[in-house]
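*Asks:* Test case, fold it:
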Amino acid sequence: MRFADHKPVAVVVDGYSAGNFYPAAFAGLGAELVHVQSTPEFITTMSRPNLSAYAANVVGSDEAELVERLRAHSPTCVVAGQDGAVPMADRLGELLGVRSNGSALSPARRDKYEMIEALRSAGVRCAQQFKSTDPAAVVAWAQERGTYPVVVKPLSSAGSDGVRVCRTADEVRAAAENVLTVPNMFGTANAEVLVQSYLKGTEYIVDTVSADGHHYTCGVWQYEKTLLPSGRNIYNRDLLVDPESELVPALTSYLGEVLQALDVRWGPAHAEVIVTPDGPVLVEIGTRLNGNIHADFHDLCLGHNQAGLTAQAFVHPDRFIEQYGGRTYRKLRPAAVYNAPTTLDGVVASVDQSVVDEIAALDSVFTVSAKLRPGARISPTVDLLTSPLRAHLTADDDERLTADYERLTKLKDDVYHLA
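*Replies:* Modelled structure (predicted):
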């Protein structure tokens, strides 16, 4: 298929979940879109790409073949639709000679161990860590440090998958064995397990978009998390932070160091940072969209959204740099994203639409999504994937936002009736 010569072409690799916001963003700037599906079958743990939004879908993982087929479309850029697609998107962009972060530091932008070591080499404040294929070695490292808790996690995953806060050697061993025996959320086996020092402090999301090394902080959100007795630290609310807060410049400055250390010069980044007594410290960063993105919601609260900004950074970089380079977002309205936890355990018999409608009717609720359908398994929440309901909330004032959130917490488990 040959596209119109005057139109830019954007390539999206594995446009799952949040990546589904790219087609409208690029099309809004007059771009054509090509999708690369890296696996013969769709990955089932994420919302599949809407291929009807693309002019073409290229299936395969052979690098040389993909480059040849994509070169025929003269693409402007290659972007990752989800975390696992970052290395392929970096490599394809590099081989095609388009605007790209390149592949030299791709491992450090995906592998959590390499990520932190890259920061350490660059002199950027970071956690202490160790990795191994042997749970006993992981336990020994934690014991030798003599300071608990520690955090055990996979090297490459997302959405708090497999992450546990451990307070004893037995908990470390169990968590490490779990990582090594359970595939990550992308269906890939974990060959190694990572253990890191526990970072005490408040955790924040810092979202950015970059064009030719000019970074724009497009949102800072404070995490509310709940630490379960099992050591799982589950998501609750993300609260939009006032950019006038003294924390935002400190987080922005620190993340600038992180982006430089990881050679992130183009496109989106979604970082999780804990503000410790010593200052901000990176938990992890992904060069992809925030998984909680909802374009219309973010447009209302911030005046833009990360997908649209990314499209502009690649298609009109000069315009992006002039308007956004080195700057920080404005907060137009109080906002929160709620990933509802549950203690329900069983099979969903039905979804009570009247309760969903009652939630949707709350003044602050912009959108609500009941993730499960009849016949699906519902189980106690241990990570983002096992949260059965998500709501985006915004209001004219914080009091209304809080009141509706509290009402929502009382309604959430009435959405599902179990068999």
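*Asks:* alpha carbons only for contacts and neighbour counts from here, please
*Replies:* OK.
*Asks:* What is the burial count for residue 145?
*Replies:* Residues lying near residue 145 (other C-alpha atoms under 10 Å) number 11.
*Asks:* and the gap between it and residue 329?
*Replies:* 40 Å (C-alpha to C-alpha, to the nearest Å).
*Asks:* same deal with residue 71?
*Replies:* 36 Å.
*Asks:* between these two, which one's more packed in?
*Replies:* residue 329 (18 against 14).
*Asks:* One more, please, to line up against the first structure:
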Amino acid sequence: MSTPWLVLVESNTTGTGRQFCAAARARGLRPIVLASDPSRYPYLDEDGYDRRVLDTADAAAVLQACHRLGDVAGVTSSSEYFIATAAEVATKLGLPSPDAPAVARCRHKDQQRIVLAGAGVPVAGFRLAREPAQAVAAGLGYPVVVKPSMGSGSVGVQLCPDRAAVERHATALLDAPVNERAQAVPRLVLVEQYVTGPEFSVETFDDRVVAVVAKHLGPEPHFVEHGHDVPATVPPGVATALGDTALAAIRALGLGWGAAHTELRLSAGGPVVIEVNPRLAGGMIPALLRLALGVDLVDAVVGRAAGRAVDVRPRPLAHASIRFAVADTPGVVADRTGLDAARATPSVTAAEFTVPVGADLAITHSFRDRFGYAIAAGEDPSTTADRARRAAAELHVVTR
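*Replies:* Got it, this is the predicted structure:
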């Protein structure tokens, strides 16, 4: 009897992509990654995973590849950019899947905002713009956040303090016909009121809040995530309000099957939804959930996609934090130092470089500027966070 396939449409370039394949193997499934360029994912060769090369932007091509494989137990993706395609294909194959139109709608931030606002879920004031002049005339005051209508990992998201900055950034976004994955994107940007206050994410599975996560961002005008803490050290009432707001957003969008990652700001008036992502969190947050709460959401996503039983009940164990090493100088990576020192830091459970020697570091003011990370776990949240920060600060790359 053949081992059923677990089909992964593309992958995260770091972290959880590799873990999805490992989780599938652990469940007795045969993982295979469908990719337009498998060389993006060195772990495929390192760990000996199957792959097929095809145009993954074409759902029909993905569906045909699945038909050729035969015994497919599930189709999913660890990548924000391909989760809608995976849902569409799984639905057509009669396999477990979230609501495919809801996932596709959620991927378009303009449609997401309209649905949430119409349902009374708190979101920032926003306007849609197809031309720079429309962005400038948004009438939301300053500063405002200007972002692409489709994207991930803070790519293209920028705080603009005045009219000139809005015009410059909106022009740059509108002049880009494709995203960083070479996918065609609509000529549309969002202009949003800037919501002040600390930022959090709420990790959910189905209709259950698994964790409230504290987010640490780099300096403005960009919004690069420099770290996360699990669980967020907030009063119980605040955690409940954040979780309830995230669940209201998920319900309004027609989600609530499997994992979702909702980002919020805690404003003076309460939680405000920044965006809902219809997939598992990135940024190594799943690793923190395993350490702090004993919940393996990577395994849960794989299991749910394959129609297997899952358990996402939190079992508090510790506090866990991650801090990223972020590049500030572009160039080709010639050397990497400090890994042993990072790993020797007390309470550190993992430290890694995420870019190899020879990689080209281009400063994009997004998640792609991160070149390494350190994770710590312990009983005291502030000590744990500090040790993750200290360990990440040991990591350095030399560029040429």
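*Asks:* Just want the most central residue of structure 2.
*Replies:* Most central in structure 2 under C-alpha atoms, centre = their mean is residue 282, positioned 3.7 Å from the mean C-alpha point.
*Asks:* Which residue is the nearest non-sequential neighbour of the residue mapped onto residue 105 of structure 2 from structure 1?
*Replies:* When structure 1 is aligned by TM-score structural alignment, residue 105 of structure 2 is paired with residue 108. Spatially, and ignoring its direct neighbours in sequence, residue 108 of structure 1 is nearest to residue 115 (4.0 Å; C-alpha to C-alpha, 6 or more residues apart in numbering).
*Asks:* That neighbour - that's part of a strand, no?
*Replies:* No: read with DSSP: H, G, I helix; E, B strand; the rest coil, residue 115 of structure 1 is helix and lies in no strand.
*Asks:* which ones are touching it?
*Replies:* With contacts defined as C-alpha atoms under 8 Å, 6 or more residues apart in numbering, residue 115 of structure 1 is in contact with 107, 108, 109, 262, 284.
*Asks:* can you pick the most crowded of these?
*Replies:* Among the contacts of residue 115 of structure 1, residue 109 has the most neighbours (other C-alpha under 10 Å), with 29 neighbours.
*Asks:* Next up, the contacts around that residue.
*Replies:* By C-alpha under 8 Å, 6+ apart, residue 109 of structure 1 lies in contact with 86, 115, 262, 285, 286, 287.
*Asks:* Same check on residue 192 of structure 2?
*Replies:* So residue 192 of structure 2 contacts 124, 125, 126, 127, 140, 144, 145, 146 (C-alpha under 8 Å, 6+ apart).
*Asks:* and if we set it to 7 Å?
*Replies:* 124, 125, 126, 127, 144, 145, 146 (C-alpha atoms under 7 Å, 6 or more residues apart in numbering).
*Asks:* The first one pairs with which position in structure 1?
*Replies:* Right, residue 124 of structure 2. In structure 1, residue 124 of structure 2 lands on residue 127 (TM-score structural alignment).
*Asks:* Next: residue 277 of structure 2.
*Replies:* Residue pairing (TM-score structural alignment): residue 277 of structure 2 is matched to residue 286 of structure 1.
*Asks:* just checking, residue 171 of structure 2 touches residue 132?
*Replies:* Yes: with contact defined as C-alpha atoms under 7 Å, residue 171 of structure 2 reaches residue 132; the gap is 5.5 Å.
*Asks:* the more surrounded of those two?
*Replies:* More crowded of residue 171 of structure 2 and residue 132, by other C-alpha under 10 Å: residue 132, with 20 against 17.
*Asks:* Show the contacting residues for the more buried one.
*Replies:* Shown in contact with residue 132 of structure 2 (C-alpha under 7 Å, 6+ apart): 167, 170, 171.
*Asks:* so which strand or helix has the aligned partner of the second one in structure 1?
*Replies:* Read it as residue 170 of structure 2. Aligned by TM-score structural alignment, residue 170 of structure 2 pairs with residue 176 of structure 1. Residue 176 of structure 1 belongs to helix 169-181 when elements are defined using DSSP states H and E.
*Asks:* what's the mean distance for whichever helix or strand comes after that helix versus structure 2?
*Replies:* Next helix or strand after helix 169-181 of structure 1 toward the C-terminus (DSSP H and E): strand 193-197. Comparison of strand 193-197 of structure 1 with structure 2 after fitting gives an average deviation of 1.5 Å (mean C-alpha distance after the TM-score superposition for structure 1).
*Asks:* What span of structure 2 is strand 193-197 of structure 1 aligned with?
*Replies:* Aligned by TM-score structural alignment, strand 193-197 of structure 1 falls on residues 189-193 of structure 2.
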